[in-house]
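Participant: Provided below are the primary sequence and the corresponding predicted coordinates.
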Amino acid sequence: MRTVSAFVRLSRPHFLLGGVLLFAVGAFSGENVDAVRYAIAQVMVTAAQITAHYVNEYADVEVDSHVTNRTFFSGGSGVLTADIFDPRVARHAASISSAVAVGTAAIVATYSIPVAMLGLATLAVSWAYSMPPVRLLDTGLGELATTLVVAAAVPLIGSLAQGGSPSASLWWSIAILAPIHFAMMLAFEIPDLETDAEAGKRVLAVRIGRASTIWLMVLLVVAAGIVAAVAGLTGAITAPAAWGVLAGGVPVLIAAAGLRKNNYPVLTAAAVATLVVAGVALLVGS
């Protein structure tokens, strides 16, 4: 039972819920939803997403062993650094989930080549984010690449898997969700800033420094709020959806303002809450 529990922690299933939510935002942006197509494409997305978790755990085991400010959402699962599993377990798990992603992409390709290609691109980023020779997280582009996958490609897969074209409201939703997701990525990097810098892990927060990271995070959330307000006023999204996005941005802004107290669990949870509230608002209000 301890081994099962540890493997679940290694998989970090709480992050998968974000992919489920944003996939739903895309899928339900159209008029009709085919349950079978929905399920197959969702499995493809989830398999690619969990691959990223395993690969990151494997690639960053040495850096994560020095983390002192681990939160529920940052610093890795802590499973490999506790020597519960050999790191190769994470690598093997990534290979299996990759096979599932490729297999479901093959099924999806029978009715939508673009969706299958997006799924495979998502899987490629899952490996390239953490693993050499690309290792996007060390280039300063990892946050952008991840945001394009989660906040843009995933909703688009959800929409295109239903056989239609992305609606105008979905493009507005992506324009809102993308800066919020980028801000969340930055929030996850702040607790590990010193550890990452000492280990030579050149994530964006390390490159631009703590103060600039906090300001960029705030500006991104404010930008998302402005886009939501414009979309709401022009009727591109419903007024309740726009108000939901605006309300969802408040917690992370408050947390960022009080970050001098280094309350990292609150900051990371608030950043996640902002994305979840925005996603739910756009889903329900679509």
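Facilitator: Perfect, thanks for sending it. On a predicted model such as this, the values are computed, not experimentally measured, just so you know.

Participant: Every contact and neighbour count from this point should use C-alpha atoms.
Facilitator: Fine.

Participant: Next up, the contacts around the nearest residue to residue 25 once chain neighbours are set aside.
Facilitator: Nearest non-adjacent residue to residue 25, counting by Cα to Cα, 6 or more residues apart in numbering: residue 283, 4.9 Å away. Counting by Cα atoms under 8 Å, 6 or more residues apart in numbering, residue 283 touches 24-25, 28-29.

Participant: Residue 283 in helix, strand or coil?
Facilitator: helix (DSSP: H, G, I helix; E, B strand; the rest coil).

Participant: and the gap between it and residue 23?
Facilitator: Residue 283 is 10 Å from residue 23, where distance means Cα to Cα, to the nearest Å.

Participant: do the same with residue 202
Facilitator: Taking Cα to Cα, one finds residue 202 at 30 Å from residue 23.

Participant: Mind checking which of the two has more residues around it?
Facilitator: residue 23 (28 against 19; other Cα atoms under 10 Å).

Participant: Would you reformat the contacts of residue 283 as CSV and include neighbour count and secondary structure?
Facilitator: Compiled in CSV, the contacts of residue 283 are given as follows (neighbours: other Cα atoms under 10 Å; DSSP: H, G, I helix; E, B strand; the rest coil):
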residue, neighbour count, secondary structure
24, 23, helix
25, 27, helix
28, 20, coil
29, 26, coil
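
Participant: one more structure, for comparison:
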Amino acid sequence: MLSDYIRDCVLLLRTGRLHFLIAGFLLYLIGALFAHRLGASLDLQVFLTGYLICGAAHLSVSYSNDYFDRFTDDPGIKTRFSGGSGVLPIHTHLAGAVVLTALLLSLFSLGTTVLLVLIGFFPAFLIAFVAAGITLGWVYSAPPVRLAGRGLGEVATMAAFGIFLPGGGYLFTAWTIGLEMLTLIIPFFFLGLFFIVSVELPDCTNDSKTGKRTLVVRVGRTRALIIATLGAAATTAVFLVLAAFGPDSGYFFAAAAFASVVPLSAGIAAVYSARYRILTIEKITENNMRSLILFSCMVAGYLLLWS
């Protein structure tokens, strides 16, 4: 029936957890604007084409993760930011459509990159960059590698958060790999630890039961929050060092250091709240994610206004 088809389409869209694309776009935007600040030309067509490629790859991760976690996710404890979409454990008939969507998005991302390289629109090294990002997204949850089950899920997510999203914005704008890129991706890499721990927090009990060796499962919620906050502190420290001794970039690194105090403060508050049970874990996760969005908006806003 038509109503069943429409319902399945809506559920398929929900599986993608499209709100995660907002954070991904902000990270890509920061990378592109940073490259522009360093002298690269910022062309709207190139910017949007690059994001179409990176955004499709990013979205494919939501679908592949949901597919491979469909037997372990608990829809009863999912939140806006953790536990998957909650669709497949209930609507099992959509499993094939979900993994097909993940595959098509990945093929679209890589295929578009290859095509544009062949016609001379982008440099060839971007094929390897996009392929590496897509591969990392799949092996995060797909057997037999399944990084999330081997205690390596945090490193994979830190790479996605710190390298592939802001790095994608930088490379699709600059068209070249330079040491200047490291001054952006290193602090964001550390901040990726704050992101992934925040997402893992509400899933701790279920992940422990189903064999996921996340950092939160291995060391407990409070200790994991301390480690995540140290990651945020490392981000602030790197930006401060770059502001004092790094390459000339106006006041960008100082502004980024100032903005990074937002997630750092949220992390400190989260440790205190978890230790003394002031807030629920779900509320802590929500506060941490909001702090990351605010940080990203502040950095992107600075680059937009003063590039």
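Facilitator: The structure has been received and is ready for your questions. All of these numbers come straight from a predicted model, not from anything done at the bench.

Participant: sorry, back to before: how near is the counterpart of the residue nearest to residue 25 of structure 1 in structure 2 to residue 293 of structure 2?
Facilitator: If you follow residue 283 of structure 1 across to structure 2 using TM-score structural alignment, you land on residue 300. Between residue 300 of structure 2 and residue 293 of structure 2 the computed distance is 10 Å (Cα to Cα).

Participant: And residue 168 of structure 2, by the same measure?
Facilitator: Note on residue 168 of structure 2: its distance to residue 293 of structure 2, by Cα to Cα, is 18 Å.

Participant: do the same with residue 18 of structure 2
Facilitator: Residue 18 of structure 2 is 15 Å from residue 293 of structure 2, by Cα to Cα.

Participant: Looking at those two, which one has more neighbours?
Facilitator: residue 293 (18 against 11).

Participant: What strand or helix carries that one?
Facilitator: Per DSSP states H and E: residue 293 of structure 2 is located in helix 281-306.

Participant: Quick one: distance of that helix to the chain centre.
Facilitator: Between the centre of helix 281-306 of structure 2 and the centre of its chain there are 13 Å (Cα atoms, centre = their mean, to the nearest Å).

Participant: do the same with stretch 136-152 of structure 1
Facilitator: For stretch 136-152 of structure 1, the distance to the chain centre is 9 Å (Cα atoms, centre = their mean).

Participant: tell me, it lands on which residues of structure 2?
Facilitator: Using TM-score structural alignment, stretch 136-152 of structure 1 pairs with 147-163 in structure 2.

Participant: what distance separates the start and the end of the matching stretch?
Facilitator: End-to-end for stretch 147-163 of structure 2, by Cα to Cα: 17 Å.

Participant: Can you give me the buried ones in it?
Facilitator: For stretch 147-163 of structure 2, burial by neighbour count (16 or more other Cα atoms under 10 Å) applies to 147-149, 151, 153-163.

Participant: Of those, which belong to helices?
Facilitator: 153-159 (DSSP state H).

Participant: Which pair of the residues you listed spans the longest distance?
Facilitator: Spatially, the most separated pair among those is 153 and 159, at 9.9 Å (Cα to Cα).

Participant: mind listing the strands in the stretch 1-150 of structure 2 by residue range?
Facilitator: Assigned by DSSP state E, counting those that start in this stretch, the strands in the stretch 1-150 of structure 2 number zero.

Participant: count of neighbours near residue 58 of structure 2?
Facilitator: Count around residue 58 of structure 2 with other Cα under 10 Å applied: 27.

Participant: Identify the residue of structure 1 aligned to it.
Facilitator: Under the alignment (TM-score structural alignment), residue 58 of structure 2 maps onto residue 49 of structure 1.

Participant: wait, its match sits on residue 123?
Facilitator: Yes - shown here, residue 49 of structure 1 and residue 123 form a contact pair, counting by Cα atoms under 8 Å, at 7.4 Å.

Participant: quick one: what's aligned to residue 123 of structure 2 in structure 1?
Facilitator: Matched by TM-score structural alignment, residue 123 of structure 2 corresponds to residue 112 in structure 1.
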